[in-house]
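Visitor: fold the stuff below for me.
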Amino acid sequence: MLTHRHDTIIGDIPKDWQPKPLKSLLEKQFSGDWGADEGEQAVSVLRSTNFTDSGALDFSDVATRYFSPEKAATFGLKKGDLLVERSGGGPEQPVGRIGFITEDLPDGTVSNFVQVLRPNPEKVDPDFLGWVLYELQRTGIIERVQQQSTQMRNLNWRDYQRLLLPWPDIDEQRRIAAALKLADDAIAKAKAELEATRELKRSLMQTLFVFGMPGRHSDFLATKIGPVPKDWNIKKLGEIIVSCQYGLSESMAESGRFPILRMNNIDNGIVNANDVKYIDLDDATFELFRLRAGDILFNRTNSMEYVGRVGVVNDDMDAVFASYLVRLVADTSQIDPWFLNFCMNSTQVRNRYRRYATPAVQQANINPRSVSFA
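Guide: Below you'll find the model as predicted:
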């Protein structure tokens, strides 16, 4: 039986709050149904792929499944319902993500890997309860009530329902939920502004790297990536880099002497040190592979969506890089590394070198030699 070291599964709570088991705060709960590939009535079915890490549901790819009219008549999701990812997750992601239903979906339902919780509004604010359950998954506390099967994680639903949760009075619940919604709205606005800025940057890159600064050039020369100003120098990549070095293939771990960067450490053209693994190396090997400002990392092996991802190292890093990454060092007498990085991230150039990607089992590969002399 699951035990609590504190007042609730999350921790100790104020003296005027109470701990309440999840099950006691629900008006109703039910599991989903995946339906059939064909049938009489089409129904929209939410599944694990519609969950996000933020609690918002992604409706861009909702499955259509088929049921009898009698079965379909029993479906429907209400504003305030909470969806719980009961089975799923992954090697580094616990199961138990939460999805908020923000408006009535009278004809919708969920798959058999998802559980619907309908909070009792007389006992608990639905948004407050949703954020409490969200915190269980976000912090990894949820791992105490999950079981691992082959390639999948499953919630122990009996223990999950018995979890003691913080339960202030309803007015305080609403105030807490409102404060979290304000923060969530601010995050959503910032993300939208960031994406708009990135789109502007992509648009500028598509123009500046082939036409130059507006109004400065009138004569253009046709090249494989499109017209470029006639007075620009045109060179192959291999002519403006001084070295092309493959990364390390040693085993990685959660701890070790040095951080080792992977594909996920290249984001929007920049190399970062977020969520790193570690590797044990002698000092001489570390110095040979240590990343320095201006280095460009090229992702040579991945899915077709991510192969060829490129990022620049902004500052010297006490880190090395994995074998499926390649370090390109620019000849700074000819080209600025940051300019080269932006150029390689432009749509025209990236589409050009991605032509060299060859498919393999579940991934694609780009031979750096082909790119260097393309």
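Visitor: only C-alpha atoms for contact and neighbour calcs from this point on.
Guide: Will do.
Visitor: and the residue nearest to residue 50 when sequence neighbours are not counted, helix, strand or coil?
Guide: Among residues not flanking residue 50 along the chain, residue 58 sits closest, at 4.8 Å (Cα to Cα, 6 or more residues apart in numbering). Classification of residue 58 using DSSP: H, G, I helix; E, B strand; the rest coil returns coil.
Visitor: centroid residue for the protein?
Guide: Taking Cα atoms, centre = their mean as the criterion, residue 53 is the residue nearest the geometric centre of the chain, at 7.9 Å.
Visitor: since we're on the closest residue to that one other than its chain neighbours, how many residues are nearby?
Guide: The shortest distance from residue 53 to any non-neighbouring residue, by Cα to Cα, 6+ apart, is to residue 97 (7.0 Å). Using other Cα atoms under 10 Å, residue 97 is surrounded by 27 other residues.
Visitor: over to residue 54?
Guide: 15.
Visitor: remind me which helix or strand it belongs to.
Guide: Per DSSP states H and E, residue 54 falls between elements, in no helix or strand.
Visitor: same check on residue 171?
Guide: Counting by DSSP H and E, residue 171 is found in helix 170-211.
Visitor: would you map the helices across the stretch 251-374 of the chain?
Guide: 283-289, 337-345, 347-354, 368-372 (DSSP state H, counting those that start in this stretch).
Visitor: turn those into a markdown table, columns for mean neighbour count.
Guide: Below are those laid out as a markdown table (neighbours: other Cα atoms under 10 Å):
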| stretch | mean neighbour count |
| --- | --- |
| helix 283-289 | 13 |
| helix 337-345 | 20 |
| helix 347-354 | 16 |
| helix 368-372 | 16 |
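Visitor: mind putting the ones you listed into JSON lines with distance to residue 81?
Guide: Shown next, in JSON lines, are the helices of the stretch 251-374 of the chain (distance: least, Cα to Cα, whole Å):
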{"stretch": "helix 283-289", "distance to residue 81": "51"}
{"stretch": "helix 337-345", "distance to residue 81": "42"}
{"stretch": "helix 347-354", "distance to residue 81": "42"}
{"stretch": "helix 368-372", "distance to residue 81": "51"}
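Visitor: residue 138: which of those is closest?
Guide: Minimum separation from residue 138 across these (Cα to Cα) falls at helix 337-345, 32.7 Å.
Visitor: re the thing from before, who wins for proximity to residue 225 among the helices of the stretch 251-374 of the chain?
Guide: Using Cα to Cα, these put helix 347-354 closest to residue 225, at 5.4 Å.
Visitor: and this one, so I can compare the two:
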Amino acid sequence: MIVNLSKVISELESGSRPKGGVKDGVGSIASLGAEHLESNGGFNFKKVKYVPDEFFRSQSKGIIRSNDILIVKDGATTAKVSFVDDNFPFKEASINEHLFRIKVNTELAIPKFVFWYLFSNYGKDQVLSDFRGATVGGISRAFVDKTQIPLYSLNEQKRMVKLLDRADAFRQKRKQAIDLLDEYLKSVFLEMFGNISFNPHGFNIGKIADLVSEVKYGTSAPAIEKGKYPYLRMNNITYSGEMDISNLKYIDLAEKDEGKYLAREGDLLFNRTNSKELVGKTAVYNFTIPMAIAGYLIRVRTNEKALPEYISGYLNSLHGKQTLMAMCKSIIGMANINAKELQSIKILMPPVNLQEEYSKKIKKVHNLKQKMLNQSEELDNQFQALMQKLFS
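Guide: Okay, the predicted model is just below:
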């Protein structure tokens, strides 16, 4: 039997925040928004905001409870869903105005069954059928009347949930292994070079300027639909320090500008403008084909004293991230670190042969990680195929 989603839920509501928004260091009750929902159906609690206890007690809506389904209602991640299970870390928490909270009528449906349906590509497409608006669009409460869901017996739903939970656990183990590789990379850097604050190996201390031969900004020219060169922007560098070319724009360059704006294999790319949390993302360009860089990026070429992997390793280390966070200047919601400031950063100057050893190690790990990412993507595809088979 196929029914509207509205038939199997007992509550649908959004939340709110105090007048003036949520401020750091104020409040004791977690307030979750779209940024806290992860694409795997879980949560990211690294940067949780809090609302005052008094405000939370005054609210009758948007209070998170066990077995709730949270769904993003507007913006770029509209229809992303997460499930509040027994491992949810907050005894009391609320949602802000960018989320819907769904409570399932357990006499008709199992909450996790409804979650898996909304998590599936088929369910997500139905939710997005209610999407409206151009600049910052979203879904309305009416999405529950436009989204249809298959309604099986409760025993059959339990069987399907058990099957999907088992498949998802296998999928998540692969992702956890990938996360461990990122931690391993950081530990390798620290083991080989140490923390600059203590300098346990007694290396000379200099500045990034001492290790580079060229530093250039990217072009401010707009992207075009069919350009000669792929156009790298700030979203093409990950926070963990890798290149992500899954979403590329394109651009044409005059021949005289190619030397200024094209990245070549071994270049260090630095994201000079972004939010305060993301400014300073750094990665080594490891592709053989040339790509143009946008103005929010800085292209750095090292001299004979350094390898790009070493500088990238430092800027992606905990100490490096803290240094970047402390030095960036915020302007109207965006933070900036210019080329001069980048070059002024203090850095250990270990011998090149040690940097080469480090470079070989991380290249091996990156190759392994890429294989695991490919396998993870295949597992995701298989998981979606399983859900499609179960729900169709």
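Visitor: per the alignment, the residue nearest to residue 53 of the first structure corresponds to what in the second structure?
Guide: For residue 97 of the first structure, the aligned position in the second structure is residue 80, judged by TM-score structural alignment.
Visitor: equivalent analysis for residue 273 of the first structure, please.
Guide: Aligned partner of residue 273 of the first structure by TM-score structural alignment: residue 245.
Visitor: again, but for residue 205 of the first structure
Guide: Per TM-score structural alignment, residue 205 of the first structure is aligned with residue 189.
Visitor: so how far is residue 322 of the second structure from its match?
Guide: 16 Å (Cα to Cα, to the nearest Å).
Visitor: list the contacts for residue 180 of the first structure?
Guide: Shown in contact with residue 180 of the first structure (Cα atoms under 8 Å, 6 or more residues apart in numbering): no residues.
Visitor: one more: residue 124 of the first structure?
Guide: With Cα under 8 Å, 6+ apart, residue 124 of the first structure has these contacts: 25, 167, 170, 173.
Visitor: between these, which is nearest residue 361 of the first structure?
Guide: Nearest member of the contacts of residue 124 of the first structure to residue 361 of the first structure, counting by Cα to Cα, is residue 25, at 48.4 Å.
Visitor: I'd guessed the residue nearest to residue 50 of the first structure sits against residue 51; true?
Guide: Yes: taking contacts as Cα atoms under 8 Å, residue 58 of the first structure lies within contact range of residue 51: 6.3 Å.
Visitor: looking at those two now, which is surrounded by more residues?
Guide: Set residue 58 of the first structure next to residue 51 and count neighbours by other Cα under 10 Å: residue 51 wins out with 20 against 13.
Visitor: quick one: buried residues of stretch 51-65 of the first structure?
Guide: The neighbour-count check on stretch 51-65 of the first structure (16 or more other Cα atoms under 10 Å) flags 51, 55, 57, 63-65 as buried.
Visitor: so the match of residue 97 of the first structure sits right up against residue 37, yeah?
Guide: Yes: counting by Cα under 8 Å, residue 37 is a contact partner of residue 80 of the second structure at 7.2 Å.
Visitor: so how far is residue 155 of the second structure from residue 67 of the second structure?
Guide: For residue 67 of the second structure, the distance to residue 155 of the second structure - Cα to Cα - is 18 Å.
Visitor: the two - which one has more neighbours?
Guide: The residue with more neighbours, out of residue 67 of the second structure and residue 155, is residue 67; 18 against 11, by other Cα under 10 Å.
Visitor: for the more buried one, which non-adjacent residue is closest in space?
Guide: Residue 67 of the second structure sits nearest to residue 84 (Cα to Cα, 6+ apart), 5.1 Å away.
Visitor: ok, that neighbour touching residue 68?
Guide: Yes: shown here, residue 84 of the second structure and residue 68 form a contact pair, counting by Cα under 8 Å, at 5.3 Å.
Visitor: check contacts around the match of residue 205 of the first structure.
Guide: 313-314, 317, 358.
Visitor: preserved in the first structure, out of those residues?
Guide: Comparing the contacts of residue 189 of the second structure with the first structure on both residues aligned by TM-score structural alignment, their matches' Cα atoms under 8 Å, the contacts found in both are 313-314, 317.
Visitor: quick check: the residue lying closest to residue 241 of the second structure once chain neighbours are set aside vs residue 378 of the second structure, distance?
Guide: Taking Cα to Cα, 6+ apart, and ignoring the residues beside it in sequence, residue 241 of the second structure has residue 283 as its nearest neighbour in space, at 4.7 Å. For residue 283 of the second structure, the distance to residue 378 of the second structure (Cα to Cα) stands at 25 Å.
Visitor: neighbour-wise, which of those two wins?
Guide: Using other Cα under 10 Å, the more surrounded residue of residue 283 of the second structure and residue 378 is residue 283, with 28 against 13.
Visitor: counterpart of that one in the first structure?
Guide: Match for residue 283 of the second structure (TM-score structural alignment): residue 311.
Visitor: so its match makes contact with residue 269?
Guide: Yes: using Cα under 8 Å as the test, residue 311 of the first structure is close enough to residue 269 to be in contact (4.0 Å).
Visitor: which residues do the two both contact?
Guide: residue 341.
Visitor: what about residue 109 of the first structure, which SS state?
Guide: strand.
Visitor: so what's the residue count around it?
Guide: 24.
Visitor: distance between the ends of stretch 189-200 of the second structure?
Guide: One end of stretch 189-200 of the second structure to the other measures 13 Å (Cα to Cα).
Visitor: by contact count, what packs against the helix or strand containing residue 361 of the second structure?
Guide: Here residue 361 of the second structure sits within helix 352-391, counting by DSSP H and E. Under the contact criterion of 3 or more Cα pairs under 8 Å, 6 or more residues apart in numbering; DSSP states H and E, helix 352-391 of the second structure touches helix 111-119, helix 121-128, helix 154-193, helix 308-315.
Visitor: aligned partner of residue 321 of the first structure in the second structure?
Guide: Checking with TM-score structural alignment, residue 321 of the first structure has residue 293 as its match.
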